[in-house]
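Asker: Just need the structure, nothing else, for what follows:
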Amino acid sequence: MYTTLISPRQLMDAPGESLIVLDCRFQLDDPDYGHAAYERGHIPGAHYLHLDYHLSGSKNGQNGRHPLPDGQRLAVDLGALGVGEGTQVVAYDDGTGQYAARAWWLLRWLGHGKVAVLDGGIAAWLAAGGPLSQEKPQRRPCRYVMRQGLQRPLEAADVLANLDDKRFTVVDARSPQRFRGIGETIDPVGGHIPGAANRFFMDNLTAEQHYKPAEQLRAEWEALLGEGFDPAAVVHQCGSGVTACHNLLSMEIAGFRGSRLYPGSWSEWCSDPSRPVER
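Answerer: Next comes the predicted model:
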């Protein structure tokens, strides 16, 4: 069972009858890019999931740019693809893994532990000699049974209360520049949640776009949060709850289990002018 990462070779050797592969390619500035890339060629048997349509819910102007999808709806979508209790799910993209990590977190949110991200994405798959296909995979629909989530999200009210309670540490996955409020071009307000630490999600990767070894990630997280920190007292956020999942996965790889996600993240936080901002 793979629960964090899977290598291209391991994916090639995985039994197909109990495997579902999810293509999560996406670009923020071109929402149609991922599906077009999927049509041109994808890992054989992969199904496409769109960040906006499948991996996010409806926006209302106050719940962030990529709010969580309705859990029941997502469960139906996964069941339609053939994801059942014993299914090994593998997610990939062609970027730095943030969209695949979002799918990884969402499945864990629904209680599905057998889900992993393809380390290095489709580039690593091709480098290992993996083929691409334009064939639409055959669906094996089943009923996806929602279970107690392995991940528990937080709401803005929890984060706001924590400014006084200080029950957890918020870790912001955005770049240091955006964290400081410098050159913000995505959200209408620059800055960060007061008291938050900053761990740019790209720092989880090697130059070849693979996740760093577990020992290195562990040392880097301890350098940021202190030796002996409690992972359950760490809450991750980013701009819209996507790249924060990259940091969550990084901590799981490092052996730090139990940290949580604030899905609304900065785009939700800054939508209410009464919430404080630090720069």
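Asker: When you work out contacts or count neighbours from here on, use the C-alpha atoms and nothing else.
Answerer: OK.
Asker: Next, the residue nearest the centre of the chain: secondary structure please.
Answerer: In the chain, the centroid-proximal residue (C-alpha atoms, centre = their mean) is residue 102; its distance is 2.4 Å. For residue 102, the secondary structure call by DSSP: H, G, I helix; E, B strand; the rest coil comes out as helix.
Asker: starting at the chain centroid, how far to stretch 10-30?
Answerer: 14 Å (C-alpha atoms, centre = their mean, to the nearest Å).
Asker: who touches it?
Answerer: 32-35, 37-38, 42-43, 45-51, 81-83, 86-95, 99-100, 103, 118, 130 (C-alpha atoms under 8 Å, 6 or more residues apart in numbering).
Asker: Give me the buried subset of those.
Answerer: 34-35, 38, 42-43, 45-51, 81-83, 87-95, 99-100, 103, 118, 130 (16 or more other C-alpha atoms under 10 Å).
Asker: Just the ones of those residues in strands?
Answerer: 47, 48, 88, 89, 90, 91, 92, 118 (DSSP state E).
Asker: which ones are touching the second one?
Answerer: Yep, that's residue 48 we're talking about. Contacts of residue 48 by C-alpha under 8 Å, 6+ apart are 22, 23, 24, 35, 38.
Asker: Another for comparison:
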Amino acid sequence: MTAARSSPLVDARTAYARRAHSVFIEVAPWRVMAPGPDPIQGSVPGAIRTSVRSDFAGRPTATSGHLPLPEPGAVHAALLAHGVGPADDLVLYTRRIEELSSAARAWFVLTWAGFRSVRVLDGGLPAWTRAGGPTGRAGKTRPAAPLQGCSVRSPTSSPPPLPADGGRRVLDVADVLEIADYGTLLDSRPMGAYDGAPDDPRTGHVPHAVHAHAVELLAPDGLLRSPTEMRKWFLYRRAIGSHEVGAYCGGGVSSALLVLAGALLGQQVGLFVDSWSAWARDESLPVERGAALTRSAAVDTDCA
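Answerer: Model (predicted):
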């Protein structure tokens, strides 16, 4: 099942044609994304069932966000229990189109942890069925030892092994403050969360962050928008260029979709995994409500 490094996105027809050479991983979101019964019965046959909280997040601490990164070794151990190694061709998908960011979070964690061929199924399970892909019983769920019991990687621990594409950039608070001032920091939450509540001083956004609701990257059919459309979307937010670009949300899930889209465009986007769930609790950190202040015209963001 070994495959060469490729695009982080795969369309359903290609995934179906290469199904014998891939390991399919179904990723459940950390919270319910849509009401009502599941519209599709069954899963990609033999898929490994995982979830964001138990498999692609570590145990929260007093200073972390609610979905911190797990230990990279624990990520390897969990998949190794299914016979999956870092060189296997992994295809991640979600059951509903509005859950695509959960697959993006899994992609971020797996590539950060050193897995070399990881792709997100564009459009998820609905696109798979539209392409003629069968549904049936998934494989067994993850092993009994959940990743949520693992501690968060400490700053002094060894960095995870880098994949062939150079890895992912994980941002800390100092990075976020610098990027907000001199680069472009994207806030992928809905506008209501970005604006904040007038009577709550710890709601709002990181000063100078640009509103960039991740759901806008999805077309009505659940597929990611075309590269041309996404590039225009990023350019409008001054998020294409040689300057640094970062992203955050509530817990590092919807913003992972911005990292994935950036990778498709050749633009590195760093991820502040702890996101607003950690930022808001630290009263020493600044908060801005309403529209973001305009950065100085002297700051060259090189968006050409």
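Asker: about what we covered before: now, which of the contacts of residue 48 of structure 1 sits nearest residue 170 of structure 1?
Answerer: residue 24 (26.5 Å; C-alpha to C-alpha).
Asker: now the helices: where do they sit in structure 2?
Answerer: 12-17, 52-55, 72-80, 100-112, 124-130, 173-182, 191-195, 227-236, 254-265, 275-279 (DSSP state H).
Asker: Can you list the neighbours in contact with the fourth one?
Answerer: In other words, helix 100-112 of structure 2. 27-30, 52, 56, 69, 72, 75, 92-94, 117-120, 123-124, 160-163, 167-168, 252-257, 259-260.
Asker: do you know how far the alignment partner in structure 2 of residue 4 of structure 1 is from residue 60 of structure 2?
Answerer: Matched by TM-score structural alignment, residue 4 of structure 1 corresponds to residue 8 in structure 2. Noted for residue 8 of structure 2: a distance of 28 Å to residue 60 of structure 2, by C-alpha to C-alpha, to the nearest Å.
Asker: repeat for residue 222 of structure 2
Answerer: Taking C-alpha to C-alpha as the measure, residue 222 of structure 2 falls 31 Å from residue 60 of structure 2.
Asker: One more: residue 209 of structure 2?
Answerer: Where residue 60 of structure 2 is concerned, residue 209 of structure 2 sits at a distance of 25 Å (C-alpha to C-alpha).
Asker: quick one: which of the two has more around it?
Answerer: residue 209 (28 against 20; other C-alpha atoms under 10 Å).
Asker: Contact partners for the aligned partner of that one in structure 1?
Answerer: Under the alignment (TM-score structural alignment), residue 209 of structure 2 pairs with residue 196 in structure 1. By C-alpha under 8 Å, 6+ apart, residue 196 of structure 1 lies in contact with 169, 170, 171, 172.
Asker: Likewise for residue 175 of structure 1?
Answerer: Counted by C-alpha under 8 Å, 6+ apart, residue 175 of structure 1 has contacts 198, 199, 200, 201.
Asker: wait, isn't the third one in contact with residue 172?
Answerer: This means residue 200 of structure 1. Yes: the criterion here is C-alpha atoms under 8 Å, and residue 200 of structure 1 meets it with residue 172 at 7.3 Å.
Asker: And these two? Which one has more around it.
Answerer: A count of neighbours by other C-alpha under 10 Å puts residue 172 above the other of residue 200 of structure 1 and residue 172, at 27 against 21.
Asker: so how far is residue 234 of structure 1 from that one?
Answerer: Residue 172 of structure 1 is 11 Å from residue 234 of structure 1, by C-alpha to C-alpha.
Asker: Repeat that for residue 267 of structure 1.
Answerer: For residue 267 of structure 1, the distance to residue 234 of structure 1 - C-alpha to C-alpha - is 19 Å.
Asker: neighbour count winner among these two?
Answerer: The neighbour comparison of residue 267 of structure 1 against residue 234 (other C-alpha under 10 Å) goes to residue 267, with 26 against 20.
Asker: nearest residue to the more buried one other than its sequence neighbours?
Answerer: residue 64 (4.6 Å; C-alpha to C-alpha, 6 or more residues apart in numbering).
Asker: Pick the most buried one from the helices of structure 2.
Answerer: helix 100-112 (a mean of 27; mean count of other C-alpha atoms under 10 Å).
Asker: what distance separates that one from the centre of its chain?
Answerer: That offset, for helix 100-112 of structure 2, works out to 5 Å (C-alpha atoms, centre = their mean).
Asker: Measure how it sits relative to helix 254-265, angle-wise.
Answerer: 70 degrees (axes from the mean of the first three to the mean of the last three C-alpha atoms, to 10 degrees).
Asker: relative to strand 89-93, how tilted is helix 100-112 of structure 2?
Answerer: Using the same axes, to 10 degrees: helix 100-112 of structure 2 against strand 89-93 is 160 degrees.
Asker: mind listing what the aligned partner of residue 172 of structure 2 in structure 1 touches?
Answerer: Under the alignment (TM-score structural alignment), residue 172 of structure 2 maps onto residue 155 of structure 1. Neighbour list for residue 155 of structure 1: 262, 263, 264 [criterion: C-alpha under 8 Å, 6+ apart].
Asker: and the residues you listed as CSV, adding neighbour count and distance to residue 189 of structure 1?
Answerer: Listed next are those as CSV, based on neighbours: other C-alpha atoms under 10 Å; distance: C-alpha to C-alpha, whole Å:
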residue, neighbour count, distance to residue 189 of structure 1
262, 25, 18
263, 28, 18
264, 26, 15
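Asker: possible to save those as a markdown table with distance to residue 1 of structure 1?
Answerer: Formatted as a markdown table, the contacts of residue 155 of structure 1 follow (distance: C-alpha to C-alpha, whole Å):
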| residue | distance to residue 1 of structure 1 |
| --- | --- |
| 262 | 27 |
| 263 | 27 |
| 264 | 30 |
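Asker: Can you list the neighbours in contact with stretch 201-211 of structure 1?
Answerer: 96, 119-120, 173-175, 212, 217, 243-244, 246-247, 250.
Asker: Distance check, residue 3 of structure 1 against residue 78 of structure 1.
Answerer: 17 Å.
Asker: Over to residue 229 of structure 1?
Answerer: When residue 229 of structure 1 is compared with residue 78 of structure 1 (using C-alpha to C-alpha), they lie 35 Å apart.
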